[in-house]
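Trainee: below: sequence and its predicted model.
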Amino acid sequence: MMKILISGFEPFGGSTINPTEQLIRSIQRESIPGVEIRTVLLPVYFDDCVDLLVKEIENFGPDAVISCGLAGGRRDITPERIAVNLKDIAPDAPYPDNKGAKPQDMPINPDGPDGLMTKLPIRKMVNRLKEQGIPASISYTAGTFICNNTMYGILDYIRRKDVPVMAGFVHFPASAEMADEHPDWPTLPQETLLQGLRVIVQTTVDELQHMSKGTP
């Protein structure tokens, strides 16, 4: 049985909704033959997000980890290419993490590399999303907030422990339900976001199956 761990986040920055929280609750109820899906809701706290996700990896032993986050202002579903070794919130940023932390110029791991690349098949994901008419593109910056912290932390854990896990991060646009709170943000229907996550999960499963068979 193949195991896929999917994470989402609680609301933050004054919003009452985070579409990735709804995504993981929905995907948990779905069934993919031969695949066990487990989900985890992460806090919007620097480093605590990574600690909780690492515990889930150690308890569940997944073949792949797909971390999901909200990128308000983006129009596409955007799998991230790279995470950087930096926690940084500008003094005039509109919000801190949910504990009030505003780190500046701080490495996530002082002994880690400057950047770590995703292990997910992001090009295939984007191509498949586009084939289904879902707006998608590869992103080359996950920012320096909690999403980047989560992506870097998990990839760094995999690197240090030499764990055979395919992992990475995907940003989702705001859902249509958030339009009242953020009228200037582009939105997509929650069902479109969910269909996008289905495509992302299936693409990951297919890639794992190809790898296990030695298929290029």
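Mentor: Great, that's in hand. Numbering: from 1, shown residues only.
Trainee: from now on I want contacts and neighbour counts done on CA atoms only, so please keep to that.
Mentor: Will do.
Trainee: show residues contacting the top helix by length along the chain.
Mentor: Secondary structure of the chain read by DSSP state H shows that its longest helix is helix 190-213. Residues lying outside helix 190-213 but in contact with it, judged by Cα atoms under 8 Å, 6 or more residues apart in numbering, are 2, 19, 23, 26-27, 63-64, 66, 77, 120-121, 124-125, 128-129, 134, 172, 175-177, 216.
Trainee: can you check stretch 102-118 too?
Mentor: Counting by Cα under 8 Å, 6+ apart, residues outside stretch 102-118 touching it are 47, 80-91, 96, 149, 152-153, 155-156, 167-169.
Trainee: so which residues of the protein form helices?
Mentor: In the chain, helices defined by DSSP H lie at 19-28, 48-60, 122-131, 146-161, 190-213, listed in chain order.
Trainee: and those helices as TSV, adding distance to residue 102 and mean neighbour count?
Mentor: Conversion of these to TSV gives the following (distance: least, Cα to Cα, whole Å; neighbours: other Cα atoms under 10 Å):
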stretch	distance to residue 102	mean neighbour count
helix 19-28	23	20
helix 48-60	14	16
helix 122-131	30	18
helix 146-161	11	22
helix 190-213	30	18
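Trainee: put this next to the previous one:
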Amino acid sequence: MSLSILLRAATAVAFAALAMGLGALGVRPAAAAAADEPPTILLTGFEPFGPKRPPNPSWEGIKALDGREWNGYRLIARELPVVWGEPGKRIEALAAEFKPVAVFSFGQGRPDAFTVEALARNQRGPFPDNAGARPASPSIADDGPVAFLATSEAARIAKTLAGRGHVVRLSDDAGRYLCEETLYSLEHLKKTGKIQGSVLFCHVPPLGATVGGKAVDAPLVETFVLDVLEAWRETQPVKEPQASVRKASFQVEAEEQPASNASAREKEVRAFVEHYFKVWSDQDMSGYDDCFMTDAAIQHIDGQGQLFTITRPRFIASQRDAHRRSSARMVEVPESIEIHFEQQLARAVVYWKLTAGARVEKGYDHFTLKQDRGRWRIANLLFYATSEE
């Protein structure tokens, strides 16, 4: 046996002895300790607005939760500064440190209700922060889209919270201040893979306000926060135990059937989306109109970040006019389609490309689809352009 082999063998024995000794002392290797640690949920709130302002309810309501064990999770609470450009940096660093399965951020909002935010615009208002500075750039992320829809099931969470007795509303206007910057940063970090879990932003009323006959104090805000976590937990898929290899083959086939059904549903939605773009490009306005439910709502975010809601008849008429006035034939195709399902609904995010002669435009369509008259139809469409070439 060579000297190098003898040295490696001796080293292996020494490490084995060390590991046994550590085990006897109750010291576990780092990998084993990490495996036993519960998953982390990160909570953030804000410092007070200005040096002489009262405490911020978003921080007062979560600070006592720091380090608490909750339903198999470890809660980490951190305070964010009211400084332009800082929320995204701080949350990115915290996400890298703790690897959270979810990040829930809170800020101070209107005095008459708790609010679940469903839309984040890539736009800052001209307001001074706690350092007295106005934003250096009007955009939160120069490389980001005009807006993000909340990736968590905001509407369902808001409904659950209302069912728990909270006065709560679903909002599509986060205020263009540090709260909106935090919300947009959460979605941008998730989109770029720097946050792997769920993200959500909620506004809470100021301390001392009265909401639903209750005085707002830190315990009430903490109760709301814990109910947000519970509502989120109810939206998470249940992980079934792995099927035993001893099960009969017909039982395994039965268990695999839902996955096949989900795949079939996904194919149906994908086919619908492709049909939607084809009839529009073919200028088949009757077929295009048939893609929408009768009371569908269509929303558009313009280049300044303003949100407009349009009725279905008005929207179809505008698309017919756009084709008629275009000097070159317009063709729009989906370049990517992301699909997921929420009970009776399907949600599809489509990155599209429109060509009209030499003009090229790109953007996003966010579809909410529901089964109607025997097939998928659009209940809500939100769209915006991102660039022109």
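Mentor: Done, it's in. What you see is a predicted model; the values in this text were computed from it and never measured.
Trainee: tell me how they score on TM after superposing.
Mentor: Superposed pair, TM-score by TM-score structural alignment, normalised by the length of structure 1: 0.84. Supporting alignment: 202 aligned residues with a Cα RMSD of 2.4 Å.
Trainee: ok, back up a step: adding distance to residue 10 of structure 1 as columns, could you present the helices of structure 1 in CSV?
Mentor: CSV is the format used below for the helices of structure 1 (distance: least, Cα to Cα, whole Å):
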stretch, distance to residue 10 of structure 1
helix 19-28, 6
helix 48-60, 11
helix 122-131, 24
helix 146-161, 11
helix 190-213, 16
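Trainee: compare these and give me the one nearest residue 139 of structure 1.
Mentor: Among those, helix 122-131 comes nearest to residue 139 of structure 1, with 9.6 Å by Cα to Cα.
Trainee: elements contacting that closest one?
Mentor: strand 78-79, helix 190-213 (3 or more Cα pairs under 8 Å, 6 or more residues apart in numbering; DSSP states H and E).
Trainee: mind checking those for the one nearest to residue 145 of structure 1?
Mentor: Proximity to residue 145 of structure 1 (Cα to Cα) singles out strand 78-79 among these, at 16.0 Å.
Trainee: in structure 2, what range does the closest one match?
Mentor: Per TM-score structural alignment, the counterpart of strand 78-79 of structure 1 in structure 2 is residues 115-116.
Trainee: that stretch vs structure 1, mean deviation?
Mentor: Superposing on structure 1 places stretch 115-116 of structure 2 at an average distance of 0.7 Å from its equivalents, by mean Cα distance after the TM-score superposition for structure 1.
Trainee: now the end-to-end length of stretch 206-218 of structure 2.
Mentor: Stretch 206-218 of structure 2 has an end-to-end distance of 10 Å (criterion: Cα to Cα, to the nearest Å).
Trainee: again with stretch 297-307 of structure 2
Mentor: The first and last residues of stretch 297-307 of structure 2 sit 12 Å apart, counting by Cα to Cα.
Trainee: which residues in structure 1 does that stretch align to?
Mentor: Stretch 297-307 of structure 2 lines up with nothing in structure 1 when matched by TM-score structural alignment.
Trainee: in stretch 33-51 of structure 1, which residues are buried?
Mentor: The neighbour-count criterion (16 or more other Cα atoms under 10 Å) identifies 37-47, 49-51 as the buried residues of stretch 33-51 of structure 1.
Trainee: report the two of those residues separated the most.
Mentor: The span of the buried residues of stretch 33-51 of structure 1, defined through Cα to Cα, is set by 37 and 46 at 25.3 Å.
Trainee: nearest spatial neighbour of the alignment partner in structure 1 of residue 61 of structure 2, skipping sequence neighbours?
Mentor: With TM-score structural alignment defining the correspondence, residue 61 of structure 2 maps onto residue 23 in structure 1. Leaving out its chain neighbours, the residue that sits closest to residue 23 of structure 1 by Cα to Cα, 6 or more residues apart in numbering is residue 194, at 5.9 Å.
Trainee: could the helices and strands packed on helix 122-131 of structure 1 go into JSON lines alongside distance to residue 14 of structure 1?
Mentor: Formatted as JSON lines, the entries for these read as follows, by distance: least, Cα to Cα, whole Å:
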{"stretch": "strand 78-79", "distance to residue 14 of structure 1": "23"}
{"stretch": "helix 190-213", "distance to residue 14 of structure 1": "20"}
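Trainee: wait, which of those is closest to residue 56 of structure 1?
Mentor: When those are compared by Cα to Cα, helix 190-213 sits nearest residue 56 of structure 1, at 17.9 Å.
Trainee: quick one, that closest one and helix 19-28 angle?
Mentor: Orientation of helix 190-213 of structure 1 against helix 19-28 (axes from the mean of the first three to the mean of the last three Cα atoms, to 10 degrees) gives an angle of 60 degrees.
Trainee: so how far is residue 17 of structure 1 from residue 98 of structure 1?
Mentor: As for residue 98 of structure 1, its distance to residue 17 of structure 1 is 14 Å (criterion: Cα to Cα).
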